[in-house]
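**Q** just coords:
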């Protein structure tokens, strides 16, 4: 078991999501090759002829004379020639690709070296430098091959220029592409005191912002740098995730002795007025070395020329328990501003930041639900591979085939050795473990975490790729799909997997349900000394009304407000819908004639057939759910592409953000403003969640991702359970990657879900206990905030061993002993001893009354 725990720890460390904007996956082509960048957005200093104009500088295009060429030879000293691209909005650019002018052998011009300049406003231009200060990028060695170069550090820009460099003077031609993703924070600059130096344990620690692209003297002004480069610092600030840099490289830090007032002031400028909900600051907390997270943050806001007098004040308690670096979330209370000025108060001798990100409700996105013409080029999608390129070279094809054969042979050898190692581990475990439950399921643990399903056959395999994923995370899989994609292994596990119910007259064993519509009704049978699975299909009773057949909604009545998330083949948008009332004839209660907020899930036009089928199946399943505390599917748009499903959305947003903006109302004191909330209301909210889960459990449906981020808040504190939380960038830290594939909310998961891959209604009960804890702490911190991801896994092992060494979530300040006992009952080691949602709901109703 110790070896198993070490293995899981390595997996979690290797797969942890690194940042708000992850440069490793933010690498999508931005439109030179695909045509999304229009000709009018491509310009140049000059052109040799009309047939070598700037618009012909697109990677892999052979139009015109095959590339952009300046009208004069490029000089080695005076770099005046450039090819410029306007991305229209700010983008996070991580990769560039270049190519010469081959023109079917007629021309043979290319740039052996080049520089990149960029600008966010079109007036102030900055030369890109790597982390060692070098500006020159090695380019092409011939005219036809594409050469990709990482921009490390990445840049945040709207305008980008490619400037060929030669020695001696010569004629060059270029075709280019940019790779990255949209910069959704909208941050165009931050200003702060310059980072300082620390002398620590005999070495000099440089805590300056090395890649800052603004002016630097005693302070940093009008630039961006390491605080927005998508890389977090380690717990030990003397070490770095970047190879070959100096101690302290990842952090910008200041000492209290240099600031008489004990405050560090930072100003953040944005592209436009935004509605800010929160700011996330990644802080170091090596308190034994005199470094702590800030004690208090006071943030002022400016929408026009003057700063508003009423700031947001956020106070943070000192943590002398865990030295782990972490994100601190500062609630900004939905303040409107184009600039924010925050003053951070020292809590010790030193204060260090490595990343700052903002969450805001942005304006209308440039995305349309109107059907696209058949010959129109689709947009960039997370599935696009920037390194993929068709190559007609026979030599390359031969080399590729040989490499593929070698890789396959190595994979076969590794799999054989891997299985032998695991077989020995299982044999040892079977002799040591007294608990039969783990003995019969241990092999599935291996499969669930390694996902080596490509080498095994399956009769219950789904190729669906329409899953809600984090923005810029192309390989994300939500927990609901993790085990569904696993084949029927020759293993011993009572797996939580079931085909979605369909109409009794047309039941089909391949229908799949969404992740909150799956039951763990599987029986175990032995055959030839091994176990196999028998999947039982449950026919869900049809709800009254339209029998799940929803009406077509006129898509022109939808007005975009905000993008909630996106996946490989789908997106989720917050919209206003006009005239939705006529589609809600069976809705109980009064309905206003005003436009209502809805969430719109769309399926991109390039989605494959399996994704389309899964999307339609999801519509059929969700349309049958009818409960006051479950988000309801209202209408669909399926007569033309893109396919859409329209669901409810609550005006107060998700429960996590709603509660984090409130403080607990003192008992016996009447509420004096909207910023306080009573304990009685908190219990009422929890009872509504238990009511919705009671309804799902009555249908044998398993949610798999119950948390406050997946609950929406309406008027009069109405709560409805949804599933949008995992698609939002704000909650990336709540999910952890395993082996680069599975992303799981491990802090909400039961021990059997993490170790055995078993999702049941009892595991949903475990998650409800964590959700209740979140509610009573007003979502001020993440569950097990003092633990790293690997420590959470280790604690899970203690729950399995049940030797009284496991660590439970602490009792919230406002929580009575009876309610805390209720939480603890949700986290019982034996799943059969956990209460049902019917029992939980009845108990909470008694507490509320």
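**A** Perfect, I can see it now. None of these values were measured; they are calculated from a predicted model.

**Q** Every contact and neighbour count from this point should use C-alpha atoms.
**A** OK.

**Q** Report the buried residues of the host helix or strand of residue 843.
**A** Using DSSP states H and E, the element containing residue 843 is helix 837-848. Across helix 837-848, burial judged by 16 or more other C-alpha atoms under 10 Å covers 837, 840, 841, 844, 845, 848.

**Q** And here is the other one:
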């Protein structure tokens, strides 16, 4: 599973261009206008042009609303938030819409009325003519055309200014056809597994619409509970029973906006096998390009899991099939099968594919590629386009450098000039942290930098309205208030996003630029290992460009450094983890993989997983690292109990407090070693600590790539991940990853250990509430929620945890201090 709970409320919330003018006047229309000066083009949020807003010509009846302000986004967008404002016009106007409705369309012909998850259409609007009111769309909508329809009650005139927030809908999915979801009876209670937000036709089946399978919300492990309050059990899932399908499978057809080149499909499935619910046994997918279905389908069978009941994403490779529609048959492996989200990764096909204009409304102006028979003409056009593109890039770089220098000079003053609102605007497939362009000294507090990490100051054009609903923390604090915010660095910013994941799906250590420069001049002293001596045991995880496998290796002792050896009998096979880069990975992925090898080759701490050897002579490139025989610490502790009466009664294996203490000290020792090199781990947790003999601990980086821990990461549309429950407030809000943020994660890891990993951190909070809690840490008004003291946790150890979660980063202990404290408490 790759991207954190699909479409995060602080993500995919960028303004789409009404207020800033990216949406052109010609793309804004209305049913009527009071005058030329209140035409549709003046209905832009936070603008005062014309007479200050769009105003309809007449007041329609409330039960027969025909007045609307329409926006054409020119392509499909995922819209999560809307903003409205009345006509203020410098104090002259006093017209606003107290309530309104929204209709939307994907093709310009079929219009759909938006309803919230409880079925309510009417949205609460403005209470005066000047304040901006933002409303979350729950569920979000996928649309090209959006209409704002004011509810008019004749008590006042109505005018509107509006904005849409979201991001482009990269999946290109315009509808899915599916059997209706069904009802389960469980212990006398009804579990409704229907697609309650589906916006197409619903008869014997669902056709020509989108719904819960694309609403950005992944279901919980227990399908009888829901992310959404005040709804019925089973709400998050669409489910079917095999008793209704004699064929043994459920068939879903997916229609797309145009012919696309498909790489993968990800299906979020429930696997609560104790309730006779499992992931699908097999899926068979057919592809339609142009008008005909291909005769040969692809088939995929995931590994069945009867041990871990967690919901998870199942990734199905589509092998770059070209299609405008996909029909998939999902075969039952038990009585029930439940899905909560299905996403596709694809690129637009680059041959003659035109998108037909809608039956009504303005023509669609997406740029189709027209068929040209003359191959020489195609080559000439391609060369011209490439030359134009290069010239444009050069001009943009020159202008950007000039603007950047000016912005850096002014950013310190601008950050304190006015109250700003944090806008985490994540639109790409990665996550960022701060990058100071000028070299800085190497210290344990140095921010992690990388050659592919960038962050830009938040200029006035990016400021959101001051009266936001559920806004993130105010920015009135000085640099002293916020701890160690580096002077002159735009620490609150709208950020381009950089990937936390390595190419094989695991975490990548953050290495300061200066340290990376020192490493870059050295050769990697790692020996080549014969592939034939590796035996595949289990697939641990995967990323976009690679996979992690558990293997047995023969003769590995011959490849060890003098300062390292395995504690095994000679000629005995040993377990190793093999990170493998796919042969079709692009150049950037290969460079990142080689960089990861270079970094790992320098790590030789006794509590850090070691790089043992590589396979570089041919594709696929591989790096071979240690793997500990008892697996990861999370699974290890969850299988054990603390010493005491419960363990005696259940006859369960136990781990003593002294052994827990010993393991915690080793984690602190490993992190002390990493911090001494100015390396930032960014994903410290029990899932990333491996357990060997005699409770030996070594820190690794596989957790992010494993389906087993998909629930520990907050996802967006299957394209990036963040372990928010382990992250410090400044990492979530400011994008800062430092040794101090690793210290915060160590406190959470220590809490996990003392609860024997029986529950997730902040299990009583939803992901959104966890993010909101970070705002309380920033405001520091004593309303923030801390993890509670575990029952078997001594007071001095809990005091150590609380110090790791100190709001001021400079007041958190260093890993050297943590390690010494744990030794003193032994």
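**A** All right, it came through fine. Nothing here was measured: the structure is a model prediction, and the numbers come from that model.

**Q** ok, back up a step: for the helix holding residue 843 of structure 1, name the packing helices and strands.
**A** Judged by 3 or more C-alpha pairs under 8 Å, 6 or more residues apart in numbering; DSSP states H and E, the packing partners of helix 837-848 of structure 1 are helix 679-698.

**Q** Run the chain-centre distance for the helix or strand following the helix it packs on.
**A** Next helix or strand after helix 679-698 of structure 1 toward the C-terminus (DSSP H and E): strand 711-713. Relative to its parent chain, strand 711-713 of structure 1 has a centroid offset of 19 Å by C-alpha atoms, centre = their mean, to the nearest Å.

**Q** And the contacts of the very next helix or strand once past strand 711-713 of structure 1?
**A** Downstream of strand 711-713 of structure 1, the next assigned helix or strand under DSSP H and E is strand 719-721. Contact partners of strand 719-721 of structure 1, identified using C-alpha atoms under 8 Å, 6 or more residues apart in numbering, comprise 628-631, 655, 685, 688-689, 692, 710-713.

**Q** cutoff 6 Å now
**A** 629, 630, 631, 711, 712, 713 (C-alpha atoms under 6 Å, 6 or more residues apart in numbering).

**Q** just stretch 86-97 of structure 2 next, same as before
**A** When contacts are defined by C-alpha under 6 Å, 6+ apart, stretch 86-97 of structure 2 is touched by residues 48, 52-53, 125-126, 129-130, 150, 157-161.

**Q** Structure 1: matching residues for that stretch?
**A** With TM-score structural alignment applied, stretch 86-97 of structure 2 matches the range 100-111 in structure 1.

**Q** Sort out which residues of the matching stretch are buried, please.
**A** By 16+ other C-alpha under 10 Å, the buried positions in stretch 100-111 of structure 1 come out as 100, 101, 102, 103, 108, 109, 110, 111.

**Q** And those, which two are furthest apart?
**A** 103 and 111 (15.1 Å; C-alpha to C-alpha).

**Q** can you give me the strands in the stretch 501-650 of structure 1?
**A** Ranges of strands within the stretch 501-650 of structure 1 are 522-527, 530-535, 558-566, 570-577, 596-603, 633-637, 643-648, based on DSSP state E, counting those that start in this stretch.

**Q** tell me the SS of residue 392 of structure 1?
**A** coil (DSSP: H, G, I helix; E, B strand; the rest coil).

**Q** Now do it against residue 473 of structure 1, distance only.
**A** 31 Å (C-alpha to C-alpha, to the nearest Å).

**Q** of those two, who's got more company?
**A** The neighbour count for residue 392 of structure 1 versus residue 473, taken as other C-alpha atoms under 10 Å, is higher for residue 473 (22 against 8).

**Q** residue contacts, that one?
**A** Residues in contact with residue 473 of structure 1 (C-alpha under 6 Å, 6+ apart) are residue 25.

**Q** Just say helix, strand or coil for it.
**A** Going by three-state DSSP: residue 473 of structure 1 is coil.

**Q** a helix runs through residue 660 of structure 2, doesn't it?
**A** Yes: assessed with three-state DSSP, residue 660 of structure 2 lies in a helix.

**Q** if I line the two up, what does it land on in structure 1?
**A** Under the alignment defined by TM-score structural alignment, residue 660 of structure 2 is left unpaired in structure 1.

**Q** Distance check, residue 660 of structure 2 against residue 668 of structure 2.
**A** According to C-alpha to C-alpha, residue 660 of structure 2 stands 12 Å off from residue 668 of structure 2.

**Q** so residue 138 of structure 2 touches residue 115, yeah?
**A** No: taking contacts as C-alpha atoms under 6 Å, residue 138 of structure 2 lies outside contact range of residue 115: 8.2 Å.

**Q** More neighbours: the two, which one.
**A** residue 115 (21 against 17).

**Q** Find me whatever residue is spatially closest to that one, sequence neighbours aside.
**A** In space, and not counting its chain neighbours, residue 115 of structure 2 is closest to residue 121: 4.5 Å by C-alpha to C-alpha, 6 or more residues apart in numbering.

**Q** again with residue 98 of structure 1
**A** In space, residue 98 of structure 1 is closest to residue 176, 4.5 Å off (C-alpha to C-alpha, 6+ apart).

**Q** now swap in residue 275 of structure 1 and tell me
**A** Residue nearest to residue 275 of structure 1 in three dimensions, not counting chain neighbours: residue 336, with 4.5 Å by C-alpha to C-alpha, 6+ apart.

**Q** follow-up on the earlier one: give me the number of residues near the residue nearest to residue 115 of structure 2?
**A** With other C-alpha under 10 Å as criterion, residue 121 of structure 2 counts 15.

**Q** same deal with the one 3 residues further on?
**A** Counted by other C-alpha under 10 Å, the residues lying close to residue 124 of structure 2 total 15.

**Q** Then residue 289 of structure 2?
**A** Residue 289 of structure 2 has 16 neighbouring residues, counting by other C-alpha under 10 Å.

**Q** For the equivalent of it over in structure 1, give its distance to residue 559 of structure 1.
**A** In structure 1, residue 289 of structure 2 lines up with residue 303, judged by TM-score structural alignment. Using C-alpha to C-alpha, we find residue 303 of structure 1 at a distance of 25 Å from residue 559 of structure 1.

**Q** what does residue 332 of structure 1 give?
**A** Distance, residue 332 of structure 1 to residue 559 of structure 1, by C-alpha to C-alpha: 26 Å.
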